[in-house]
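Student: coords please:
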Amino acid sequence: MFTLKKYALPNLVHFRKFSLTAALSSDELVVHRDSPDNNETTPFEFTDANMTRLEAIIKNYPVGCKRSALGAALDLVQRQIGWVPISAMHKVAEILGVPRMRVYEYSTFYTMVKRSFKGKYHVKVCTTTPCMIMGSDIIMAAVEEACGAKAGHVSPDGLFGVEAVQCAGACANAPVLVVEDDYYEDVTVCDVQDIICTIKNGGIPPAGPRSGRFAAEPSCGLTSLCSEPPRPGHGLQHALLK
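Tutor: You can find the predicted model right below:
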């Protein structure tokens, strides 16, 4: 009778690694630690304008469903002060009438919620496969040099925060650089220098592909839909046109 013990060689037993890249760990994803500028006593109140906006958003949902405005409320906080301290989370929970834990869950799950100061301009470099193939490592190095900050850190003047992110959702336009709400696509090292220098000088670089193509059209030019579309009814039997 075949037995593993009889034929197995103990020195050949090993575990295979499926990834050789270094693990990037961060306690920011799930854990809060009080700091002088981020604790329960950190001052936060919605401005009158933002409170009016939030009340209008809440009215879009049925009675008893105020919690549906959670994402919008946190976005208003972030647009008001640039990030979301834990005191602001408590304020949102109070206004929406939900347990604080519900706000913690949302804030720690979605990486678009900045739970610490990321600089006046949050510069994100996509490093997922399409962007990596198109040279995101070089783009990241150029961003770090231009901003004066390593990935995961803020520049000494507080102007730029640099971060590596996963899939910015514009894979056809890789490599992609995101600054706040603006997407810069098909970027090169020269484009990075131009974008960052423009921001430093108080300008707003035009968003979109830097290669000259429109949106996500083929980089080699249009290969289909190059002529006027046929009129309604084209190709139908005459009997069906009556």
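Student: all contacts plus neighbour counts: C-alpha atoms, from now on.
Tutor: OK.
Student: show me where this structure has strands.
Tutor: Secondary structure of the chain (DSSP state E): strands at 121-126, 160-165, 176-179, 182-185, 208-209.
Student: Can you check which of those strands gets nearest to residue 96?
Tutor: Nearest to residue 96, of all those, is strand 121-126, at 28.0 Å by CA to CA.
Student: Can you tell me which residue is spatially central in this protein?
Tutor: With distances taken as CA atoms, centre = their mean, the residue of the chain nearest its centroid is residue 112 (5.2 Å).
Student: Quick check: that residue vs residue 78, distance?
Tutor: Look at residue 112 and residue 78: by CA to CA, to the nearest Å, they are 10 Å apart.
Student: What of residue 218?
Tutor: 36 Å.
Student: So which of these two has more stuff around it?
Tutor: The neighbour comparison of residue 218 against residue 78 (other CA atoms under 10 Å) goes to residue 78, with 18 against 13.
Student: could I get the strands of the chain as JSON lines with mean neighbour count and distance to residue 68?
Tutor: Output for the strands of the chain, formatted as JSON lines (neighbours: other CA atoms under 10 Å; distance: least, CA to CA, whole Å):
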{"stretch": "strand 121-126", "mean neighbour count": "23", "distance to residue 68": "27"}
{"stretch": "strand 160-165", "mean neighbour count": "22", "distance to residue 68": "26"}
{"stretch": "strand 176-179", "mean neighbour count": "26", "distance to residue 68": "27"}
{"stretch": "strand 182-185", "mean neighbour count": "19", "distance to residue 68": "26"}
{"stretch": "strand 208-209", "mean neighbour count": "20", "distance to residue 68": "31"}
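Student: want to throw those into a markdown table with distance to residue 65?
Tutor: Converted to a markdown table, the strands of the chain look like this (distance: least, CA to CA, whole Å):
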| stretch | distance to residue 65 |
| --- | --- |
| strand 121-126 | 32 |
| strand 160-165 | 32 |
| strand 176-179 | 33 |
| strand 182-185 | 31 |
| strand 208-209 | 37 |
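Student: how about those, which one is nearest residue 228?
Tutor: When these are compared by CA to CA, strand 208-209 sits nearest residue 228, at 25.4 Å.
Student: elements contacting the closest one?
Tutor: Using 3 or more CA pairs under 8 Å, 6 or more residues apart in numbering; DSSP states H and E, the elements in contact with strand 208-209 are strand 182-185.
Student: how about the helices of the chain, start to end?
Tutor: Here the chain has its helices, by DSSP state H, at 4-7, 48-58, 70-81, 86-96, 100-109, 129-133, 136-147, 189-200.
Student: of all those, which lies closest to residue 117?
Tutor: helix 70-81 (9.4 Å).
Student: quick one on the thing from earlier: can you list the helices of the chain in a markdown table and add distance to residue 236?
Tutor: Compiled in a markdown table, the helices of the chain are given as follows (distance: least, CA to CA, whole Å):
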| stretch | distance to residue 236 |
| --- | --- |
| helix 4-7 | 70 |
| helix 48-58 | 47 |
| helix 70-81 | 48 |
| helix 86-96 | 56 |
| helix 100-109 | 52 |
| helix 129-133 | 42 |
| helix 136-147 | 50 |
| helix 189-200 | 50 |
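Student: Before we compare anything, build this one as well:
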Amino acid sequence: MALRRFDLEAGGDSFAFKPETEEKIAFWRAKYPAEKQRSAVIPMLWLAQKDNNGWLSEPAMREVADRLEMPYIRVYEVATFYTMFRLQPVGKYHVQLCGTTPCQLRGADKLKEVCKKEIGDIMYVTDDGRLSWEEVECLGACVNAPMVQINDDYYEDLTPESLSQILGKLKNGVEAAPGPQIDRVNSAPEGGATTLTDAALFDGSRNAIRVLPNLPVPAVEEPAPVAADPLAAIKQTIASGAKAAEEEKAAEGERPPLVTIDPAAHDDLKRIKGIGPKNEDALNELGIFTFKQIAEWTPANVDWVEDFLSFPGRIEREDWIAQAKLLAGGGETEFSKRVDAGDVPSSQDDED
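Tutor: Down below sits the predicted model:
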């Protein structure tokens, strides 16, 4: 970067922000905490440049430093580093001409000749104080090259003739319309749009589309191959045998029918000799809640229940069915009387 120095003589001895700028200063400073006010140095310098006829004098930089409580040298460093800050007087209309490759290829060199002819050398201010110019790096409007920025506005798609006309208007105090200087809107094609012209694209009718067309379909991952189990055949044989045994076991006997009974109608099955609390819970899980159900068991039902509860022969040995029939009919057994009197330990724990 070329050495940049500010013009001490042209800057005078003082600078003051315009009253209407104070609101903007407050806006930018409010973005930063009290101990980080120096972070506002760039926008503050930009506002000072605008209030100082488009350039930064040394007093203007000192005013920014004082307001942000920064050393003067730190503000000078920022101002001399960024080329957006001009360090010598410029005209009322300062032309920044882009000379970067896209504009250069589209005729920026011819625009430079116009500026030299109409204004003079780089950073020279015309005698009437209206015009000055400089060459800058890319201004980001490459699609509309060649172009210039005059103060805050872009003038694009220029030719030597159109730029000469714009400078002539400004020199005579006549405002020139910014933007493309040919028949186009912003960066649209010259002569009007040639694509996306269907009105249905913009009337909201396509809002129902939830998936973009032509998106790549995610590949379906193949499951990882399962390593061969050398014991698979043995495991299969064991599983088959267990399944066969289970089916054979299930075939023995017949499960008593399931019923749904109001809990208030449940009988105290512990009044049957051989049924304690645990066996009663097991019978309840099978849907057995009353003496009448047990009294109606068939031999096949007995075989199934004995197999399920793992005590073969016990139901017949303790004569559950006969006891259940008597109790279901409202009678009593010697055992049920003892249970009712609280004299039978099996009413609290299962018998062996």
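Student: And the TM-score between these chains?
Tutor: Scored against TM-score structural alignment, normalised by the length of structure 1, the superposed chains reach a TM-score of 0.77; 206 aligned residues with a CA RMSD of 2.1 Å.
Student: Give me the aligned partner of the residue nearest to the centre of structure 1 over in structure 2.
Tutor: Using TM-score structural alignment, the equivalent of residue 112 of structure 1 in structure 2 is residue 84.
Student: Residue 194 of structure 1 now?
Tutor: Taking TM-score structural alignment, the alignment pairs residue 194 of structure 1 with residue 165 from structure 2.
Student: what do you get for residue 222 of structure 1?
Tutor: Aligned counterpart of residue 222 of structure 1 in structure 2: residue 193 (TM-score structural alignment).
Student: how far away is its match from residue 184 of structure 2?
Tutor: From residue 193 of structure 2 to residue 184 of structure 2 the distance is 9 Å (CA to CA).
Student: between those two, who's got more neighbours?
Tutor: Neighbours were tallied for residue 193 of structure 2 and for residue 184 using other CA under 10 Å; the higher tally belongs to residue 184 (16 against 12).
Student: quick one: the more buried one and residue 190 touch, right?
Tutor: Yes - using CA atoms under 8 Å, residue 184 of structure 2 is in contact with residue 190, at 4.6 Å.
Student: Now list whatever residues contact both of the two.
Tutor: Residues touching both residue 184 of structure 2 and residue 190 do not exist when contact is defined as CA atoms under 8 Å, 6 or more residues apart in numbering.
Student: Residue 122 of structure 2 maps to what in structure 1?
Tutor: Under TM-score structural alignment, residue 122 of structure 2 pairs with residue 151 in structure 1.
Student: For burial, what's the neighbour tally of its match?
Tutor: Neighbour count for residue 151 of structure 1, taken as other CA under 10 Å: 18.
Student: quick one: contacts for it?
Tutor: 140, 144, 161-164.
Student: circling back: quick check: the match of residue 222 of structure 1 vs residue 72 of structure 2, distance?
Tutor: Distance, residue 193 of structure 2 to residue 72 of structure 2, using CA to CA: 52 Å.
Student: cool, residue 31 of structure 2 as well?
Tutor: Separation of residue 31 of structure 2 from residue 72 of structure 2 (CA to CA): 22 Å.
Student: out of the two, which sits in the more crowded spot?
Tutor: Neighbours per residue, other CA under 10 Å: of residue 31 of structure 2 and residue 72, the larger number sits with residue 72, 15 against 12.
Student: The more buried one -> structure 1?
Tutor: For residue 72 of structure 2, the aligned position in structure 1 is residue 100, judged by TM-score structural alignment.
Student: how much space is there between its match and residue 149 of structure 1?
Tutor: With CA to CA as the criterion, residue 100 of structure 1 and residue 149 of structure 1 are 34 Å apart.
Student: ditto for residue 86 of structure 1
Tutor: Distance from residue 86 of structure 1 to residue 149 of structure 1, counting by CA to CA: 25 Å.
Student: same thing with residue 179 of structure 1?
Tutor: Noted for residue 179 of structure 1: a distance of 15 Å to residue 149 of structure 1, by CA to CA.
Student: and if you look at residue 44 of structure 1?
Tutor: With CA to CA as the criterion, residue 44 of structure 1 and residue 149 of structure 1 are 28 Å apart.
Student: Those two - which one has more neighbours?
Tutor: Neighbours were counted for residue 44 of structure 1 and for residue 149 using other CA under 10 Å; residue 149 has more, 20 against 17.
Student: That one: what's it in contact with?
Tutor: By CA under 8 Å, 6+ apart, the residues touching residue 149 of structure 1 are 155-156, 160-162.
Student: Can you name the two of the contacts of residue 151 of structure 1 that sit furthest apart?
Tutor: Pairwise distances across the contacts of residue 151 of structure 1 peak at 12.4 Å for 140 and 161 (criterion: CA to CA).
Student: which one in structure 1 is aligned with residue 235 of structure 2?
Tutor: Under the alignment (TM-score structural alignment), residue 235 of structure 2 pairs with nothing in structure 1.
Student: Around residue 235 of structure 2, how many other residues sit close by?
Tutor: Using other CA under 10 Å, residue 235 of structure 2 has 12 other residues around it.
Student: wait, is it part of a helix?
Tutor: Yes - assessed by DSSP: H, G, I helix; E, B strand; the rest coil, residue 235 of structure 2 belongs to a helix.
Student: And it, how far from residue 246 of structure 2?
Tutor: Residue 235 of structure 2 sits 16 Å away from residue 246 of structure 2, going by CA to CA.
Student: related to what we said a few turns ago, so what's the match of residue 72 of structure 2 up against?
Tutor: Applying CA under 8 Å, 6+ apart, the residues near residue 100 of structure 1 are 89-90, 93.
Student: can you redo these as CSV with neighbour count?
Tutor: Shown next, in CSV, are the contacts of residue 100 of structure 1 (neighbours: other CA atoms under 10 Å):
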residue, neighbour count
89, 24
90, 19
93, 20
